[in-house]
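Q: need coordinates for the following:
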Amino acid sequence: MYNKSGNQHYSIIPSEAQLCISGCGQQESETHLFLSCTLFGHIWQLIRNWLGVYSADPGNIVDHFHQFGTSSGYGKLRCSLMHLIWFATVWEIWKERNDRIFRGQERSHYQMLEAIKLLSFWWFKAKFTVFPYCFHDWCQAPFLCAGIS
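A: You can find the predicted model right below:
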């Protein structure tokens, strides 16, 4: 990449960005960013509300991943769908963090939620070539669209 003056420019995190981009004053770590940050951690509650799944968040990423996968039941397809949504959520949080640091752009919680719904819809649809549901259906009932009652 090159900046306006023609010099090569790299997106290197400045030292002040070691603090959480949300402005909470906490040191950024994977646990803080993805789980306990008041800004980004709230996304998980929105996701659970969307899915109609309720649970408490464990304190580390690995436990969170495992618990999230089984929070709607233990069937293989249920766990797979929940993990797909978990990865879409983590990816959107990471993209939002980078957009705030490197581009000065911010989305609201609800814009992020819609992006997670859309990304998980496309990922699920890409996995199953015969998928008769539209994005609106997915937003209303992802388990039903996945064939999970």
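Q: going by C-alpha atoms from here, please, whenever you check contacts or count neighbours.
A: OK.
Q: now for the spatially most central residue of the chain: which residues touch it?
A: In the chain, the centroid-proximal residue (C-alpha atoms, centre = their mean) is residue 89; its distance is 1.3 Å. Each residue near residue 89 by C-alpha atoms under 8 Å, 6 or more residues apart in numbering is listed here: 43, 44, 116.
Q: so how far is residue 132 from it?
A: 24 Å (C-alpha to C-alpha, to the nearest Å).
Q: next, the buried residues of stretch 90-99.
A: Buried residues in stretch 90-99, counting neighbours by 16 or more other C-alpha atoms under 10 Å, are found at 90, 92, 93, 94, 96, 97, 98.
Q: re the thing from before, next, format the contacts of residue 89 as TSV and append secondary structure.
A: Listed next are the contacts of residue 89 as TSV, based on DSSP: H, G, I helix; E, B strand; the rest coil:
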residue	secondary structure
43	helix
44	helix
116	helix
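Q: neighbour count added to those, as CSV?
A: Below are the contacts of residue 89 laid out as CSV (neighbours: other C-alpha atoms under 10 Å):
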residue, neighbour count
43, 23
44, 19
116, 23
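Q: from these, which is closest to residue 122?
A: If you rank the contacts of residue 89 by distance to residue 122 using C-alpha to C-alpha, residue 116 comes first, at 9.9 Å.
Q: between the contacts of residue 89, which is closest to residue 63?
A: Nearest to residue 63 among these: residue 44, at 14.2 Å, using C-alpha to C-alpha.
Q: one more, for comparison:
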Amino acid sequence: MALTRRHIYVEDGSCSLCGSGDEDVMHLFTGCGFSSGVWSLVGQWCKIDPILAFHFNDLLGMHELIEGGKWAKKVIRGIMMVTCWAIWKSRNDKIFRGSSPRVIDVVAMVKACSFLWLKNRSNFGCIVWKDWALNPLYML
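A: I've put the predicted structure just below:
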């Protein structure tokens, strides 16, 4: 949609992940059926209430709704950002590489990338993959 607004020809403006709706930031991250599946599984993995967002900014502020201390909020914020990146990467891989993304593969990427991010960029260098894969807030 952003390209169309800039008068750049786009053959098909529908969402590349779900095929319905115009592909814009709002749809891709909050209204797309594929993305909704990703958010649902990420919410279950984090053991938080279902992730329902009506605006992209809702996703960016989701960590503020998490019960727990400062680190719980930071971990969830990081997971939310990694999830947005993984959805965007999957969209680009489908468009530019012809891949067929699956929700479960995107969630696996979120788990792996967020684990590496936290392990290497925080005070939680001793986190363990097998525990992280079950619940990312286990160490708090």
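Q: show me what residue 33 of structure 2 aligns to in structure 1.
A: Residue correspondence to structure 1 (TM-score structural alignment): residue 33 of structure 2 is matched to residue 38.
Q: over to that match. Which of the three states is it?
A: Residue 38 of structure 1 ends up coil, using three-state DSSP.
Q: show me where structure 2 has helices.
A: Applying DSSP state H to structure 2 gives helices spanning 2-5, 25-26, 33-46, 56-60, 70-97, 103-121, 129-132.
Q: looking at those, which one is packed in the most?
A: Comparing those by mean neighbour count (mean count of other C-alpha atoms under 10 Å), helix 33-46 ranks first with a mean of 19.
Q: map residue 80 of structure 1 onto structure 2.
A: Match for residue 80 of structure 1 (TM-score structural alignment): residue 74.
Q: what residues are up against that match?
A: Residue 74 of structure 2 neighbours (C-alpha under 8 Å, 6+ apart): residue 63.
Q: now it: how far from residue 36 of structure 2?
A: Taken as C-alpha to C-alpha, the span from residue 74 of structure 2 to residue 36 of structure 2 is 22 Å.
Q: repeat for residue 18 of structure 2
A: Counting by C-alpha to C-alpha, the gap from residue 18 of structure 2 to residue 36 of structure 2 is 10 Å.
Q: go on, residue 13 of structure 2?
A: Residue 13 of structure 2 sits 19 Å away from residue 36 of structure 2, going by C-alpha to C-alpha.
Q: any idea what residue 20 of structure 1 aligns with in structure 2?
A: In structure 2, residue 20 of structure 1 lines up with residue 15, judged by TM-score structural alignment.
Q: doesn't residue 23 make contact with that match?
A: Yes: with contact defined as C-alpha atoms under 8 Å, residue 15 of structure 2 reaches residue 23; the gap is 4.3 Å.
Q: the aligned partner of residue 95 of structure 2 in structure 1: what's it in contact with?
A: Using TM-score structural alignment, the partner of residue 95 of structure 2 in structure 1 is residue 101. Contacts for residue 101 of structure 1 (C-alpha under 8 Å, 6+ apart) come out as 13, 17, 21.
Q: then residue 70 of structure 1?
A: 78, 79, 82 are the contacts of residue 70 of structure 1 under C-alpha under 8 Å, 6+ apart.
Q: out of these, which are shared with structure 2?
A: Comparing those with structure 2 on both residues aligned by TM-score structural alignment, their matches' C-alpha atoms under 8 Å, the contacts found in both are residue 79.
Q: of the contacts of residue 70 of structure 1, closest to residue 51 of structure 1?
A: Out of those, the member with the shortest distance to residue 51 of structure 1 (by C-alpha to C-alpha) is residue 82, at 9.3 Å.
Q: is it true that the closest one touches residue 65?
A: No: counting by C-alpha under 8 Å, residue 82 of structure 1 stays clear of residue 65, with 9.1 Å between them.
Q: how close does residue 32 of structure 1 sit to residue 20 of structure 1?
A: Going from residue 32 of structure 1 to residue 20 of structure 1 by C-alpha to C-alpha gives 8 Å.
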